[in-house]
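Enquirer: The amino acid sequence is not available; the structure is as follows:
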């Protein structure tokens, strides 16, 4: 058999190339595993990326470019927990909050909004507290009315929001705390056409189902979820032209006062996950920068404005000189909340689909 030197060299070269590629892949994987969690990277940014406003990715997996901050104080709102630096959002979200706060005061007599978390300066995963709020299109509104004085910095850090739940009864709204004005506030938030969902505690959703006598068209947007008894969570749709932004699935038809709500009043949602005897609890996995949309690496490392004052109302956004009147759809929604319960109470069923 004649030895073919060239063929041997080709085989040797292929083997070496495969080894090099294998080592490169292992090295890349090791580097990815050693990379810091994305929440540490985004949580360390004090100012937004200076760019045209854009939301990239999904509410729980993305980032925000060109974000703006709502002022800590406005005529009808005050921002809470200022040390978190989470009062940033897409200009569309900030504009809605301002309009909502004015409408709530003028239309239903709510004293003003206390604002919880919106987003970090560049969005992304947060160091604590939220899975969503990553693309500047989510905002938490306290169910505690704004006091008629300016809160101090220390008060904003330490005051607790008020839970609407009766501590002595399972998933029941406390009638001594809950008022028809709370119902009107939540339903007003859901009435805006750009609002995709309003998340509340299941007990609050049930209370609305049982007592709301106004237009129920927006009630389907009010979705039950864990927690959310101290505040409610507004989520808006991806703004027009947001090519890199992914909307959530359309809310199912109806008012949501059906088996999907009844499921929350069974044992299943609250049952602890079963583990095999002796099994170690799984280690939490935190998203890395590589797990987010590719644009987020550019957002993370992009240029920042010179100061927060410049970023609060940057060139991409200016506070409106006058808040526009509420849409006629809101007028149809804001009606007195009665106390008459619904005739039909939903029957428990298997867990529904995504909220």
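Expert: Received, thanks. Computed from a prediction, not measured in an experiment: that's the story for all the values here.
Enquirer: Please make it C-alpha for all contacts and neighbour counts, starting now.
Expert: OK.
Enquirer: From the chain's centroid, how far away is the helix or strand harbouring residue 18?
Expert: Assigned by DSSP states H and E, residue 18 belongs to helix 5-34. Relative to the chain's own centre, helix 5-34 is displaced by 44 Å; criterion: Cα atoms, centre = their mean, to the nearest Å.
Enquirer: Quick check: next helix or strand after that helix?
Expert: helix 38-43.
Enquirer: Give me the next element, helix or strand, following that following helix.
Expert: strand 54-58.
Enquirer: Which elements pack onto whatever helix or strand comes next after that next one?
Expert: Using DSSP H and E, the helix or strand that directly follows strand 54-58 along the chain is strand 61-65. In terms of contacts (3 or more Cα pairs under 8 Å, 6 or more residues apart in numbering; DSSP states H and E), strand 61-65 is packed against strand 54-58, helix 295-301.
Enquirer: now for the longest one, which elements pack on it?
Expert: For helix 295-301, the helices and strands in contact under the criterion 3+ Cα pairs under 8 Å, 6+ apart are strand 61-65.
Enquirer: Measure how the strand it packs on sits relative to strand 54-58, angle-wise.
Expert: 180 degrees (axes from the mean of the first three to the mean of the last three Cα atoms, to 10 degrees).
Enquirer: so what secondary structure elements neighbour the helix or strand following strand 61-65?
Expert: Moving toward the C-terminus from strand 61-65, the next helix or strand (DSSP H and E) is strand 68-69. Judged by 3+ Cα pairs under 8 Å, 6+ apart, strand 68-69 is in contact with strand 88-89, helix 91-108, helix 308-312.
Enquirer: out of these, nearest to residue 146?
Expert: Proximity to residue 146 (Cα to Cα) singles out helix 91-108 among those, at 10.5 Å.
Enquirer: Give me the angle between that closest one and strand 54-58.
Expert: 90 degrees.
Enquirer: May I see the buried residues of helix 91-108?
Expert: By neighbour count with 16 or more other Cα atoms under 10 Å, helix 91-108 contains the buried residues 91-105, 107-108.
Enquirer: which helices and strands does that helix pack with?
Expert: So helix 91-108, by 3+ Cα pairs under 8 Å, 6+ apart, packs with strand 68-69, helix 180-191.
Enquirer: Let's see that with 10 Å instead.
Expert: strand 68-69, strand 73-74, strand 77-79, strand 113-115, strand 138-142, helix 180-191, strand 231-236, helix 328-333 (3 or more Cα pairs under 10 Å, 6 or more residues apart in numbering; DSSP states H and E).
Enquirer: The structure to be compared is supplied as follows:
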């Protein structure tokens, strides 16, 4: 989006910016017993076809472009579940897939193969879908991108979503029928904004939208919820219930077709770096008013007049947390079904007492480049 009115992205596609979303500043259920690989015997594990889940097996070349390696992986690393690094510079071992369909959710854009996440993330999405349907008048979730099978940078799209701790939830309610695979590719997400404005369209927005987002923010494991500034303003102006979790609902560019859930690093994940806590308060203050000035929507200025922006250098595997090279080379489970989340599984987590591998974290960037 650029300019105060802005240009909407292609419906269903999510524009990327860097800053609060990826770490920089901008003005209960017990989930500890989930094991996606409990059904894999040792023999089955060693019989895995590595290439099916790891097209770059033994290609942990430090100079390799990270997104090429992670973007080609079709199945997760069949090792203990653990995120490594940071939301915008990391990877995940032992990811699980959310089932394509549940009683109160349907996964979208299946061809992207981005319905993988940490077991805690998948359990939270399923819980949100159930509780929103039961209490908030929301018929079910359309689940967008979570992460790739082994996390890491993507061939296209997001800069974050790299550790399986982020999930996009469409702002369309789930239809009453099961969508076909083709419909999941072609159906457009619906913007909540009036055309060419920063403000919510009251003909599209409902109280159930508000209840869904506030419920998501209320879960203690949720670190942030990203929404468009217009949606945050609508919540600030109209929400009459408890606002104790409002500070976690953060205004950000884009995010008017979907909202973005980010959870904290799981307990014991010593090689995972959480984001700094959100500022105290509800966020219904001058920090929100800033988004309705011209400043956030101006194109970033080039370093020198007339100078073209430099092409961003692609991240190499050597620049990622050390564990990510091992995750790329790790064996895959025997099938996608073997790594699909099922309630009641016991999780295999990395030891909280083992020495974590060294990992780098990104330096937060200031303004996004339009």
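Expert: Everything's here; your move. Bear in mind that the values here come from a model prediction, so they are computed numbers and not experimental data.
Enquirer: Can you calculate the TM-score here?
Expert: Here the superposed chains carry a TM-score of 0.78, computed using TM-score structural alignment, normalised by the length of structure 1; 286 aligned residues with a Cα RMSD of 1.5 Å.
Enquirer: Show me the strands in the stretch 151-300 of structure 2, by range?
Expert: Shown for the stretch 151-300 of structure 2, the strands assigned by DSSP state E, counting those that start in this stretch span residues 166-170, 222-227, 249-251, 258-263.
Enquirer: And the ones you listed: which comes nearest residue 317 of structure 2?
Expert: strand 166-170 (21.1 Å).
Enquirer: pretty sure residue 264 of structure 2 contacts residue 275?
Expert: Yes. Using Cα atoms under 10 Å, residue 264 of structure 2 is in contact with residue 275, at 7.8 Å.
Enquirer: Find residues that contact each of these two.
Expert: Counting by Cα atoms under 10 Å, 6 or more residues apart in numbering, the shared contacts of residue 264 of structure 2 and residue 275 are 87, 223, 224.
Enquirer: The second one -> structure 1?
Expert: Meaning residue 223 of structure 2. Under the alignment defined by TM-score structural alignment, residue 223 of structure 2 is paired with residue 196 of structure 1.
Enquirer: How about that match, nearest residue that isn't a chain neighbour?
Expert: Leaving aside its chain neighbours, residue 196 of structure 1 sits nearest to residue 236 (4.9 Å; criterion: Cα to Cα, 6 or more residues apart in numbering).
Enquirer: Quick one: neighbours of the corresponding residue of structure 2 for that neighbour, just the number.
Expert: Using TM-score structural alignment, the equivalent of residue 236 of structure 1 in structure 2 is residue 263. Residue 263 of structure 2: 23 surrounding residues under other Cα atoms under 10 Å.
Enquirer: I'd like the distance between residue 263 of structure 2 and residue 299 of structure 2.
Expert: Using Cα to Cα, to the nearest Å, we find residue 263 of structure 2 at a distance of 30 Å from residue 299 of structure 2.
Enquirer: Next: residue 320 of structure 2.
Expert: According to Cα to Cα, residue 320 of structure 2 stands 30 Å off from residue 299 of structure 2.
Enquirer: Give me the more crowded residue out of these two.
Expert: residue 320 (25 against 14).
Enquirer: And the more buried one? What does it align with in structure 1?
Expert: Under the alignment by TM-score structural alignment, residue 320 of structure 2 pairs with residue 292 in structure 1.
Enquirer: That match touches residue 38, doesn't it?
Expert: Yes. Between residue 292 of structure 1 and residue 38 there is a contact under Cα under 10 Å: 8.4 Å.
Enquirer: which neighbours do the two share?
Expert: By Cα under 10 Å, 6+ apart, the residues touching both residue 292 of structure 1 and residue 38 are 124, 125.
Enquirer: Count residues in the vicinity of residue 160 of structure 2, would you?
Expert: Neighbour tally, residue 160 of structure 2, other Cα under 10 Å: 28.
Enquirer: one step back: tell me the contacts of the match of residue 223 of structure 2?
Expert: Residue 196 of structure 1 touches 137, 190, 218, 221-222, 234-238, 247-251, counting by Cα under 10 Å, 6+ apart.
Enquirer: Pull out the buried residues from the residues you listed.
Expert: By 16+ other Cα under 10 Å, the contacts of residue 196 of structure 1 give 137, 190, 218, 221, 222, 234, 235, 236, 237, 238, 248, 251 as buried.
Enquirer: Show me what residue 304 of structure 1 aligns to in structure 2.
Expert: Checking TM-score structural alignment: residue 304 of structure 1 goes with residue 332.
Enquirer: Checking my notes, its match in a helix, right?
Expert: No. Assessed with DSSP: H, G, I helix; E, B strand; the rest coil, residue 332 of structure 2 is coil; it does not lie in a helix.
Enquirer: so what's the counterpart of residue 198 of structure 2 in structure 1 up against?
Expert: Across the two structures, residue 198 of structure 2 finds its equivalent in residue 171 of structure 1, going by TM-score structural alignment. Shown in contact with residue 171 of structure 1 (Cα under 10 Å, 6+ apart): 164, 165, 201, 202, 203, 204, 206, 229, 264, 265.
Enquirer: Pull out the buried members of these.
Expert: Members of the contacts of residue 171 of structure 1 classed as buried by 16+ other Cα under 10 Å are 164, 165, 201, 202, 203, 204, 206, 229, 264, 265.
Enquirer: hang on, the third one packs against residue 170?
Expert: Spelled out, that is residue 201 of structure 1. No. Under the criterion of Cα under 10 Å, residue 201 of structure 1 is not in contact with residue 170, lying 11.9 Å apart.
Enquirer: re earlier: take the strands of the stretch 151-300 of structure 2 and write them to JSON lines, including distance to residue 337 of structure 2.
Expert: Output for the strands of the stretch 151-300 of structure 2, formatted as JSON lines (distance: least, Cα to Cα, whole Å):
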{"stretch": "strand 166-170", "distance to residue 337 of structure 2": "21"}
{"stretch": "strand 222-227", "distance to residue 337 of structure 2": "27"}
{"stretch": "strand 249-251", "distance to residue 337 of structure 2": "34"}
{"stretch": "strand 258-263", "distance to residue 337 of structure 2": "25"}
